[in-house]
Structure formats: C-alpha cells, structure tokens
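K.L.:
Sequence and predicted structure are below.
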Amino acid sequence: MSAPVGLYSLVDKIVRTRVSSVLNKDVKQFGKKYLFDGDEETCWNSDQGSPQWIIVDFSESVSISQLDIQFQGGFVGKTCWVETVQSGQENFNRVLSFHPQDTNKSQVFPLSDTSSSVTSLKIVFDSSTDFFGRITIYKLDILSNS
C-alpha cells in the first residue's frame, strides 16, 4: 500500500489479526487476510450481528497517526471507535470515536497523540448501515508519521 507523503504504513509490523466474524465462515473468500492485501478486488466481510470488530497486534510499540478505511457502501460502520493497548498496559482504552460516511470511497480518521506506544489496536463497529449488521472492508491501512 502506498501511504500519503509524510506517513508510512504499519502493516508490516502486524504480527496477528483477529476479527469478530467472517461471512458464512468463508475465510477463503472473505477472510481477514484481505484487509491488508492491497487488492481492490478482495475484502473482509463480517457475518451479521453487532458489534463487529478487528484487532491487530504489533511486533513492537508503534505510534499511530491515522486509519485509512475503504468500506463497501451499504455495509459501513455507523457508530465506531478505536481502542488501543499502550506499551506496558494490558487493557484496551477508547481513544477515538468516528462516524464513517456510507460510501465506497477511502476515508481517513486521524488519531490524537494518545495513540503513541501502541502494542494493539481494536476497531469496533457498534452498528452498521446494513440492516443485518454486516461490515465489508476492501482496504484498511494503519499509518504513522514517526
């Protein structure tokens, strides 16, 4: 993935990714591996129900500046937030609430300075524009400026 000028992707520092669900348990077609593959033809698609979530664990402490997410319109998180685990901590703490637009376009969500020294990141989609609560993401990038 190519990051905007002055930012770089933290995807290569991810050691584990977990998701709340996969549509019909079909990981070959809709699995978590498609979140970070850079292919606009593949996606992670959750099963129905709310909330849905994504957790990533990093190989080292990182500083997160922003998230870049491309949903499929009609399957977008409505009420969402980001939680992080700081270095030396064990529990997730909420650092950002956001409300994406119901669109297919890539959307950027800046994180505040509280996102330094992060060892894990959790993105929670508490509700969805889909009646059944499904979320579809074609691209997820986690970016840093340091």
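P.N.:
All right, it came through fine.

K.L.:
Going by C-alpha atoms from here, please, whenever you check contacts or count neighbours.
P.N.:
Fine.

K.L.:
Count residues in the vicinity of residue 97, would you?
P.N.:
A count of nearby residues for residue 97, using other Cα atoms under 10 Å, gives 14.

K.L.:
in what helix or strand does it lie?
P.N.:
Using DSSP states H and E, residue 97 maps to strand 93-98.

K.L.:
helices or strands up against that strand?
P.N.:
Packing partners of strand 93-98 (3 or more Cα pairs under 8 Å, 6 or more residues apart in numbering; DSSP states H and E): strand 80-86.

K.L.:
what angle sits between the strand it packs on and strand 93-98?
P.N.:
150 degrees (axes from the mean of the first three to the mean of the last three Cα atoms, to 10 degrees).

K.L.:
Any idea how far apart the tips of stretch 125-137 sit?
P.N.:
Counting by Cα to Cα, to the nearest Å, you get 11 Å between the two ends of stretch 125-137.

K.L.:
Could you pick out the longest strand of the protein?
P.N.:
Determined from DSSP state E, the single longest strand within the chain is strand 52-62.

K.L.:
buried residues in the strand holding residue 97?
P.N.:
Residues of strand 93-98 classed as buried by neighbour count (16 or more other Cα atoms under 10 Å): residue 96.

K.L.:
Check which helices and strands the helix or strand that that strand is followed by sits against.
P.N.:
Using DSSP H and E, the helix or strand that follows strand 93-98 towards the C-terminus is strand 106-110. Judged by 3+ Cα pairs under 8 Å, 6+ apart, strand 106-110 is in contact with strand 66-71.

K.L.:
here's the one I want to compare it with:
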Amino acid sequence: MPYCRLCEFRCDHHEYDPETRLCRNCQIQEEKRLKSEHPAPAPIVMATTPMVPGREITECLGIVSAQVAFGQNIFKDIFTEVRDLVGGRAKAQQKVFADSRKAAFDELTVEARNLGADAVVGIDLDFQELAGGGKYGMLLVVVTGTAVKLAVV
C-alpha cells in the first residue's frame, strides 16, 4: 500500500493519486491552498461604447481582435431548410450563433489580458456566412475592440 507524501498515511489504491503521491484528503487541501495563492484574475470589462461608464481610461493598449469560424453539419443544414419552409425558430442555428459569439469573446479576453488590459471598449461584432448558394456551411465571427487600462477605483 502506498503512503501519502504529506501526511504519510498509508492509503488504499482508490484513495491515493499516484501522480501527485497524495491521499484524497491531502489532495483536496493542496488544491484549496493553490487556489488561495493564485486567485482568478479580475474579469475584463467589455463595452461596445467608447468608454466604461464611471471609469476613466488611463491608457490605450491597442486594437485586439478575435476570429472564430464555426462549421455546421449537414443535419443542421437540413433542419434549417425545413424550419425555413414551415416557420418558427431555428434553435440549431441560434446555438451555433451563441457558441461562436462566446468563443470569440473568450479569445478577445485572452488577447486583452495578454496586453495587460482592464477593459476592451468600442467592441464591434460581425457575423459572416462562409458558403455559396444560400447553403449554411461555415459561420465566421469577428470581434474587434480597443484594449485599455482603467483608473483604479
């Protein structure tokens, strides 16, 4: 039976992680300790306006941009065409739009964070269909904005 490297408790194999060489209890404590030492970074403020209401911009860091291309499978194409004929909401299409928008904003956040930004202002969001003949194929989402530093409140 293995021993935990921290508490030196003799563990059953199902209570022991061979990768970290810790028992389950010590593993949980170690994860809590690491989270407290490395808190999650502050969220990046996103705004379509040229400023953040109530906050002063102290520095412009540059333009940031993210592009995401999402493909749709043939089944979504077929169901979208049927929905187009009978009317109603195309939930599969809506989900693709929502997922692609979220992915683009996630990438924009990473770009802004890499520049040390507190916010991205003047955000422009563009959707473009990449297919010919009215068929749904690829959806391109481009998000662009200006990464800025904000005054400390």
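P.N.:
Noted; the coordinates are in hand. Everything numeric here is computed off the predicted structure, so don't read it as measured data.

K.L.:
what's the TM between chain one and chain two?
P.N.:
Overlay of the two chains. TM-score (TM-score structural alignment, normalised by the length of structure 1): 0.25; 52 aligned residues with a Cα RMSD of 4.0 Å.

K.L.:
circling back to that earlier point, angle of the strand holding residue 97 of structure 1 against strand 106-110?
P.N.:
Using the same axes, to 10 degrees: strand 93-98 of structure 1 against strand 106-110 is 130 degrees.

K.L.:
ok so, going back, how much does the longest strand of structure 1 deviate in direction from strand 80-86?
P.N.:
Strand 52-62 of structure 1 runs at 30 degrees relative to strand 80-86, counting by the same axes, to 10 degrees.

K.L.:
Just the buried positions in strand 52-62 of structure 1, please.
P.N.:
Of the residues in strand 52-62 of structure 1, those buried (16+ other Cα under 10 Å) are 52-58, 61-62.

K.L.:
Format those residues as CSV; extra columns: distance to residue 69 of structure 1.
P.N.:
Shown next, in CSV, are the buried residues of strand 52-62 of structure 1 (distance: Cα to Cα, whole Å):
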residue, distance to residue 69 of structure 1
52, 15
53, 13
54, 12
55, 14
56, 14
57, 18
58, 18
61, 22
62, 19
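
K.L.:
Of all pairs in those, which one spans the longest distance?
P.N.:
Pairwise distances across these peak at 24.8 Å for 52 and 61 (criterion: Cα to Cα).

K.L.:
Count the neighbours of the nearest residue to residue 130 of structure 2 once chain neighbours are set aside for me.
P.N.:
Among residues not flanking residue 130 of structure 2 along the chain, residue 138 sits closest, at 4.9 Å (Cα to Cα, 6 or more residues apart in numbering). Residues lying near residue 138 of structure 2 (other Cα under 10 Å) number 17.

K.L.:
any idea how far residue 108 of structure 2 is from residue 138 of structure 2?
P.N.:
Between residue 138 of structure 2 and residue 108 of structure 2 the computed distance is 20 Å (Cα to Cα).

K.L.:
try residue 16 of structure 2
P.N.:
The gap separating residue 16 of structure 2 from residue 108 of structure 2 is 40 Å, by Cα to Cα.

K.L.:
Counting neighbours, go ahead and name the busier of these two.
P.N.:
When neighbours are counted by other Cα under 10 Å, residue 16 of structure 2 and residue 108 differ, and residue 108 comes out ahead with 25 against 22.

K.L.:
that's a helix at the more buried one, yeah?
P.N.:
Yes - judged by DSSP: H, G, I helix; E, B strand; the rest coil, residue 108 of structure 2 forms part of a helix.

K.L.:
Might one say that it is in contact with residue 46?
P.N.:
No - the pair residue 108 of structure 2 / residue 46 is not scored as a contact, 9.5 Å apart, by Cα atoms under 8 Å.

K.L.:
ok, the residue nearest to residue 44 of structure 1 when sequence neighbours are not counted to residue 57 of structure 1 distance?
P.N.:
Distances taken as Cα to Cα, 6+ apart place residue 30 nearest to residue 44 of structure 1, at 4.7 Å, with adjacent residues excluded. Taking Cα to Cα as the measure, residue 30 of structure 1 falls 20 Å from residue 57 of structure 1.

K.L.:
Good, wrapping up.
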